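>>> need the 3D shape of this:
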Amino acid sequence: MKILVTGGSGQLGYDVLKEGKRKGFIIQAPSSSEFNVTNEEQVHKYITTFQPDVIVHCAAYTAVDQAEDEVEKTYDINVNGTKYIAIAAKEIDAKLIYISTDYVFEGTGDQPYTENDLPNPIGQYGKTKYEGETIVANHLEKYFIVRISWVFGLNGNNFIKTMLRLSETRDVLNVVGDQVGSPTYTADLAYLLLELAQSEIYGIYHATNEGFCSWSEFAEEIFKQAHKEVTVHSITTEEYPTKAARPKNSRLSKNKIEENGFRRLPKWQDALSRYLTELEEEVKER
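Just a heads-up that it's a prediction; the model follows:
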């Protein structure tokens, strides 16, 4: 199987590339200079030349707050870029795995969102990702739209790395406690994405590690597992204002994964434990 990964230098793309190589697939993750998603001609040429069986589209504009100011750039990457890839995928009859987000929902209530719930994004990032979903569904039949949340991986910055860095100089931290979701380890997610890639059970999926927590509960578990003496004070979203609104309810139902014969991702606490071990090993290797 030949696989093309966009955004290969990001947290998820990095692990999809790593897992694909481990599985023995022919897999490429071109740099942004070789494959600029906003350059239609370049996208078309690369895809039609390489002729992948599957495209895993991880590349996206994900700076949520900045997206409110850089509206055109966000749209160009998340909407136009996705359209160019979908058109080329259709031309060569490739499967497309489009990585989406919990931000396509408004984030109210306390029940997990299912794949059938109607999206209603509240910010530019979510709006463009949902528009990307619509393009994929309208252009293709052989597609997977995979909504994820709260990702962390070895390659890049994330909440865990931020908490560990702050713990070096702080013993008390204020962390938002009224936004609830599921931390998701990109290594676990990459495994599932490649399982989907080998199937023909197309459609929309929610994929995160099992279990739910708030950001403050996540921080507490990070410090507990990392043996850091840090006190976490839970604060409200209103006490930590950001330019872009955050969904308070990022719970996603993963029942469809199981119903279609795929394995649910492990519990987020287990994923965190394995991730911290990997981080330690990476530091030792330097």
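
>>> could you use CA atoms for every contact and neighbour count after this?
Will do.

>>> for the residue nearest to T101 when sequence neighbours are not counted, grab the count of nearby residues.
Closest residue to T101 apart from its sequence neighbours, by Cα to Cα, 6 or more residues apart in numbering: R147 at 4.4 Å. As a burial measure, R147 scores 21 neighbours (other Cα atoms under 10 Å).

>>> following up with a second sequence; could you model it the same way so I can compare the two?
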Amino acid sequence: MKILVTGSNGQLGSELREYLETNPRYETYFLDRRQLPLDQTLIIQDILGMYQPDLIIHTAAYTAVDKAESEPRQADLINHLASEEIAQYCRLHNVRLIAISTDYVFDGTSDTPLTEKAAVGPINTYGLTKLKGEQAILRWAPESIVIRTSWVYSAYGNNFVKTMLRLMTERTEVAVINDQIGSPTYAKDLARAIFDVIEGDDWVGGIYNYSNEGEISWYDFACAIKEIKGLECKIKPIPTIQYPTPAKRPKYALLDKSKIKRTFKVEVPNWKVSLVEMLNKQ
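Model prediction:
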């Protein structure tokens, strides 16, 4: 099977490389933004045609959440229109597609774990463009698998965990938001789940949720990082209102993972177990 992965230098793309490149069953192609420029939509299908994949794992995205507020056209171009081109290619050439989306498609007002059927309502540009990308994918290639995830971190790239590690070694105190609730996602676990989907006997298209198990705030997350690494920095909990950003964030983004566990027999580790695993690499 030929597998093409977009966003090869990102957190998830890097983790997928570890799973797929060493597997002799797969011929893999990992494309970065230079090899597949998603902001040049007119050439996307031609580039994909050069590789003739059987499966595309679309992890690439415009992920600068705050910057998207001042660059809505660029965010839409990459998250929505480029995804539409990829889906059109998949439909025309009978190619399977796994695409990664986000909890930011929700408005954050729920107080119970969000299922795939929960009402969407993005409150920032990034979330809106990702939702439009989802819709375009499922319109053109309805057998595609769209995986919504949240709070992604990894040993690769830039993320909350690595930022906290740096700040906690540079400062005596850091302030972290304590009223945004969800669960982090270790990109290695998500890569493993995608591998399980690919290796499974059945392909069932649609939207799925994936994050690690558990329910925490960003403050809780930071405290766990401090505890595991034995750092001395004081962590001060603050409400969202004290940390204004250009883009609003959902207050509640806990994802219900029942569907992906049931459909693909995916095992979902607890967030702290995965955090320990990742931090042991640092």
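
>>> TM-score for the pair, please.
The TM-score (TM-score structural alignment, normalised by the length of structure 2) is 0.96; 279 aligned residues with a Cα RMSD of 1.2 Å.

>>> wait, doesn't the residue nearest to T101 of structure 1 sit right on L189?
No: using Cα atoms under 8 Å, R147 of structure 1 is not in contact with L189; the gap is 10.8 Å.

>>> what touches both of these two?
A207 (Cα atoms under 8 Å, 6 or more residues apart in numbering).

>>> residue ranges for the strands of structure 1, please.
2-6, 26-28, 54-57, 95-101, 143-148, 151-152, 172-176, 180-181, 184-185, 203-206, 213-214, 231-235 (DSSP state E).

>>> contacting residues for the residue nearest to T101 of structure 1?
By Cα under 8 Å, 6+ apart, the neighbours of R147 of structure 1 are I99, S100, T101, D102, I204, Y205, H206, A207.

>>> 10 Å instead?
Contact analysis of R147 of structure 1 by Cα atoms under 10 Å, 6 or more residues apart in numbering lists 98-104, 115, 129, 133, 204-208, 252.

>>> between those residues, which is nearest E91 of structure 1?
Proximity of the contacts of R147 of structure 1 to E91 of structure 1 (Cα to Cα) peaks at Y98, which lies at 16.8 Å.

>>> now do the closest one against F212 of structure 1, distance only.
24 Å (Cα to Cα, to the nearest Å).

>>> quick one, which of these two is more surrounded?
Here Y98 of structure 1 and F212 are set side by side on neighbour count (other Cα under 10 Å), and the busier one is Y98, at 25 against 20.

>>> in this structure that one contacts K142, no?
No: under the criterion of Cα atoms under 10 Å, Y98 of structure 1 makes no contact with K142, lying 11.0 Å away.

>>> got any residues that touch both of these two?
In contact with both Y98 of structure 1 and K142: V136, using Cα under 10 Å, 6+ apart.

>>> number of nearby residues for D102 of structure 1?
Burial measure for D102 of structure 1: 26 neighbouring residues, criterion other Cα under 10 Å.

>>> skipping adjacent residues, who's closest to P184 of structure 2 in space?
W151 is the one closest to P184 of structure 2 (Cα to Cα, 6+ apart), at 4.5 Å.

>>> so the one you found makes contact with N159?
Yes: counting by Cα under 10 Å, W151 of structure 2 touches N159, with 8.5 Å between them.

>>> give me the number of residues near the nearest residue to A59 of structure 1 once chain neighbours are set aside?
With sequence-adjacent residues excluded and distances taken as Cα to Cα, 6+ apart, A59 of structure 1 is closest to G7, at 3.9 Å. For G7 of structure 1, the neighbour count with other Cα under 10 Å is 24.

>>> in this structure G7 of structure 1 contacts S33, no?
No: with contacts counted by Cα under 10 Å, G7 of structure 1 stays clear of S33, the gap being 11.3 Å.

>>> helices and strands around the longest helix anywhere in structure 2, which ones?
Ranked by number of residues, the top helix in structure 2 under DSSP state H is helix 125-140. When contacts are defined as 3 or more Cα pairs under 10 Å, 6 or more residues apart in numbering; DSSP states H and E, helix 125-140 of structure 2 packs onto helix 72-76, helix 82-93, strand 96-102, strand 145-149, strand 206-209.

>>> kindly recompute the last result at 6 Å.
helix 82-93 (3 or more Cα pairs under 6 Å, 6 or more residues apart in numbering; DSSP states H and E).

>>> could you pull out the buried residues of the helix it packs on?
A82, S83, E84, E85, I86, A87, Q88, Y89, C90, R91 (16 or more other Cα atoms under 10 Å).

>>> nearest residue to the last one in space, please, no chain neighbours.
Once flanking residues are discounted, R91 of structure 2 sits nearest to A141: 5.4 Å by Cα to Cα, 6+ apart.

>>> how much space separates that neighbour from Y29 of structure 2?
21 Å.

>>> who's more crowded, the two?
Counting neighbours by other Cα under 10 Å for A141 of structure 2 and for Y29 shows that A141 has the greater number, 24 against 18.
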